[in-house]
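Undergrad: I'll drop the sequence and a predicted model, then ask my questions.
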Amino acid sequence: MKFSVFTASTPEWTPEEAAATLAAQGWDGIEWRITDQEPAAEPGFWAGNRSTWALTGLEKVLARIAAVTSAAGLEYSGIGGYVRCDNHDDVERILAATAHLGAGQVRIVVLPLGASAMGGEPTGRDYRDLFAETREHFAWVAERSSFHGVKALVELHHQTVTSSPSSALRLLEGLDPNHVGVIHDLGNLVVEGGEESLAGLQLLGDYLAHVHVKNAAWRQLPGTGAESAWKHEWSTLRGGIADVPRYFGALAAVGYDGWVTVEDFSTELPLAERTADNLAYLRSLVQPC
């Protein structure tokens, strides 16, 4: 098993700082965030993130991405892409970039739910139609992934058509698992789609291609009775609802020995302390008994 960090969770560092710091801490790899983002006065996870590479002009910075990664002695656990499956031109570009870098695999985003604002304004479209459309797009994505010799990954993510292992399997079933696969994301399953870990991992079978680890907890907002509401908040790996040690037991039970990428969006600890502590914690979970 190898450990990496998704740079969505390292907003304060430049690419050079992220690679050098993670390598010095002993991480095996890095998962670069690639997307066009909004500027921000202060660096944040989703806007103004300093260790994000822009999708616009990506081809011009591939040599720099490769140089920064190799200079630190890190491997790619994959590419953290944000290109939607219905944007075929940019899917083609990011698949080609993944192949050029030798990164092996890249996340391709599925369609959001009709009631979700993840893709901008909610569309109001029926889930069945969205799912069928996404499946059509991924049949094309699988063919293009095969052409480029890489694997396109579907992430289990709330407010999308693939929030659970069952839905992701249904989306990809019949497509070549050498060129499409699933990112099992423990923290996202706390928010939506939460199927029991071992069962979900078993269900995915050959489509289990990658693992993201973060944690979350539900918090009650002020108010009582009809005014009371709950929202999820990202937490430390130890502090959320998901049982991380039990999860690693499930991964071992299915024989998973691939990449585990951490995307910790908690802020209790300073960034460098947070990443170092996460690596120590995860390594403690895979020590021989």
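TA: That came through, no problem.
Undergrad: rest of the way, CA atoms for contacts and neighbours
TA: Will do.
Undergrad: could I get the contacting residues of Ser167?
TA: Val161 (CA atoms under 8 Å, 6 or more residues apart in numbering).
Undergrad: what secondary structure does it sit in?
TA: State at Ser167, reduced to three classes by DSSP: H, G, I helix; E, B strand; the rest coil: helix.
Undergrad: do the same with Val5
TA: Going by three-state DSSP: Val5 is strand.
Undergrad: which stretches of the stretch 101-250 of the chain form strands?
TA: Secondary structure of the stretch 101-250 of the chain (DSSP state E, counting those that start in this stretch): strands located at 105-107, 151-155, 180-185, 208-213, 215-220, 230-235.
Undergrad: angle of the last one against strand 215-220?
TA: Right, the one you point to is strand 230-235. 150 degrees (axes from the mean of the first three to the mean of the last three CA atoms, to 10 degrees).
Undergrad: what residues sit buried inside strand 230-235?
TA: Buried residues in strand 230-235, counted by 16 or more other CA atoms under 10 Å: Trp234, Ser235.
Undergrad: on that earlier part again, out of the strands of the stretch 101-250 of the chain, nearest to Arg283?
TA: strand 208-213 (13.1 Å; CA to CA).
Undergrad: give me the helices and strands touching that closest one, please.
TA: strand 180-185, helix 186-191, strand 259-262 (3 or more CA pairs under 8 Å, 6 or more residues apart in numbering; DSSP states H and E).
Undergrad: right, so these: which one is the most enclosed?
TA: Highest mean neighbour count of the helices and strands packed on strand 208-213: strand 180-185, a mean of 27 (counted as mean count of other CA atoms under 10 Å).
Undergrad: so which elements touch it?
TA: Taking 3+ CA pairs under 8 Å, 6+ apart as the contact cut, strand 180-185 packs with strand 151-155, helix 165-172, strand 208-213.
Undergrad: centroid-nearest residue for the protein?
TA: His212 (5.6 Å; CA atoms, centre = their mean).
Undergrad: quick one: contacts for His212?
TA: Residues in contact with His212 (CA under 8 Å, 6+ apart) are Ile183, His184, Asp185, Leu186, Val260, Thr261, Val262, Glu263.
Undergrad: got another, please set it beside the one above:
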Amino acid sequence: MKVLVLTKPFGDAPPQQLADHLAQAGADGADLLVRDGHTVTPDTVGRIAETTRALRGNGLDLGMVSTDLTTADGEAERVIGHCAEAGATLLRLGFYRYDARIEHAAAVDRARRDLAGLAELAARHGVRLVLALHHGTLHPSAAHAARLLTGLDGIHVHPDPGNQAKEGSEHWRLTLDVIGGPGRVGCVGVKNAVWEPEARPGEWTCVWQPLADGGVVPWHTILPGLDALGYTGPLSLHVHYPTDDPFTAVRRDVAHLRGLLLEAGRGASADGTTN
């Protein structure tokens, strides 16, 4: 399992500086975020190739490109095309947000049509798509994602237990069983969170936590379980919590993840319990 780092903490760092940061932090590659205010934006997608060269010069891969794409429009054509030209063949789609004011079945039908269009576009370019399990969307869990992706075999799932903690939790093995096993997983998001009390008595909120500090997601059982099931795809480490020193935060969490992976390699059963 290769360790990618979502590039969000580094903002608009130039490609070479970004590549240097990731290499020094101990990553295997980048999960490149394409968004305004970052190294590559929707208007500068030509920079994907430049970023790929910088990463490779540091011995790293462009393991995945994360986007906000939700429709097969001109922007999607440009982004996916540049990914294909740069050899970046795994792309994370945007989020289909849940809105209680919109009739649910209609929202699902529209999302499915948009996903089908994106799947067709990506197939023409030889790019694989993944849909992340994300709070506040029509796909916060495996079951909801499976409903959206029925018949769309070209789109894989991006489980993210940290995101899923925002709306409760779901056993990691159940997630894989529902979506069809590790072969349907394109990437696994890695982060952690904790529940903290609000100022108002009796109310709690789920906030991001450094991976190295633990949290509600049991990575010490998830990673051995993934290994036992034969998952060999990428892990994408996310540093979403506030920090004054993104580089140090990323380096610390990468080192912690490496330690967890070493422990996972010592053997585990498919339900995540150590042998």
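TA: Looks like it arrived, so ask away. The model shown is predicted, which means the values in this text are computed figures rather than measured ones.
Undergrad: re the thing from before, out of the helices and strands packed on strand 208-213 of the first structure, which gets nearest to His88 of the first structure?
TA: Using CA to CA, those put strand 180-185 closest to His88 of the first structure, at 15.6 Å.
Undergrad: the closest one: average distance to aligned residues in the second structure?
TA: Overlaying the second structure shows strand 180-185 of the first structure at a mean distance of 0.9 Å from the equivalent residues (mean CA distance after the TM-score superposition for the first structure).
Undergrad: now that strand: which residue numbers in the second structure?
TA: Counting by TM-score structural alignment, strand 180-185 of the first structure falls onto residues 155-160 of the second structure.
Undergrad: what's the matching stretch in contact with?
TA: 119, 128-134, 142, 145, 149, 175, 179, 184-191.
Undergrad: now do the contacts for the closest residue to Thr70 of the second structure other than its chain neighbours.
TA: In space, and not counting its chain neighbours, Thr70 of the second structure is closest to Gly94: 5.4 Å by CA to CA, 6 or more residues apart in numbering. By CA under 8 Å, 6+ apart, the residues touching Gly94 of the second structure are Ser66, Thr67, Asp68, Leu69, Thr70, Leu131.
Undergrad: the last one -> the first structure?
TA: What that stands for is Leu131 of the second structure. Across the alignment, which pairs residues by TM-score structural alignment, Leu131 of the second structure is matched by Val154 of the first structure.
Undergrad: what's the local residue count around Gly259 of the second structure?
TA: 13 (other CA atoms under 10 Å).
Undergrad: element containing it?
TA: Gly259 of the second structure belongs to helix 246-264 when assigned by DSSP states H and E.
Undergrad: now which residue in the second structure aligns to Leu198 of the first structure?
TA: For Leu198 of the first structure, the residue aligned by TM-score structural alignment is Arg173.
Undergrad: how close does that match sit to Ala142 of the second structure?
TA: 10 Å (CA to CA, to the nearest Å).
Undergrad: Gly214 of the second structure now?
TA: 24 Å.
Undergrad: ditto for Trp208 of the second structure
TA: Trp208 of the second structure is 21 Å from Ala142 of the second structure, by CA to CA.
Undergrad: what of Pro159 of the second structure?
TA: From Pro159 of the second structure over to Ala142 of the second structure (counting by CA to CA), the distance is 8 Å.
Undergrad: what do these two both touch?
TA: Leu133, Thr175.
Undergrad: so Trp235 of the second structure touches Lys191, yeah?
TA: For residue 235 of the second structure the amino acid is Leu, not Trp. No - using CA atoms under 8 Å, Leu235 of the second structure makes no contact with Lys191, being 10.2 Å away.
Undergrad: next, count neighbours for the aligned partner of His220 of the second structure in the first structure.
TA: Counting by TM-score structural alignment, His220 of the second structure corresponds to Pro245 in the first structure. Close neighbours of Pro245 of the first structure, defined as other CA under 10 Å, add up to 16.
Undergrad: how many neighbours does Gln287 of the first structure have?
TA: Close neighbours of Gln287 of the first structure, defined as other CA under 10 Å, add up to 7.
Undergrad: what angle separates the longest helix along the first structure from helix 165-172?
TA: The longest helix of the first structure (DSSP state H) is helix 127-148. Helix 127-148 of the first structure runs at 60 degrees relative to helix 165-172, counting by the same axes, to 10 degrees.
Undergrad: list the buried residues for helix 127-148 of the first structure?
TA: Buried residues in helix 127-148 of the first structure (16+ other CA under 10 Å): 127, 130-131, 134-135, 137-139, 141-142, 144-146, 148.
Undergrad: and if you look at stretch 123-143 of the second structure?
TA: 125-142.
Undergrad: correct me if wrong: Glu233 of the first structure contacts Ala216.
TA: Yes - at 5.6 Å, Glu233 of the first structure and Ala216 qualify as touching, with contact defined as CA under 8 Å.
Undergrad: one step back: and the match of Leu198 of the first structure, how far from Gly225 of the second structure?
TA: To Gly225 of the second structure, Arg173 of the second structure is 8 Å away according to CA to CA.
Undergrad: compare these two (neighbour count), which wins?
TA: Neighbour totals were compared for Arg173 of the second structure and Gly225, and Gly225 leads with 23 against 17 (other CA under 10 Å).
Undergrad: what's the separation between that one and Val185 of the second structure?
TA: Counting by CA to CA, the gap from Gly225 of the second structure to Val185 of the second structure is 14 Å.
Undergrad: do Gly151 of the second structure as well
TA: Relative to Val185 of the second structure, and taking CA to CA, Gly151 of the second structure is found at 16 Å.
Undergrad: among those two, which residue is more densely surrounded?
TA: For Gly151 of the second structure versus Val185, the count of surrounding residues by other CA under 10 Å is larger for Val185: 23 against 11.
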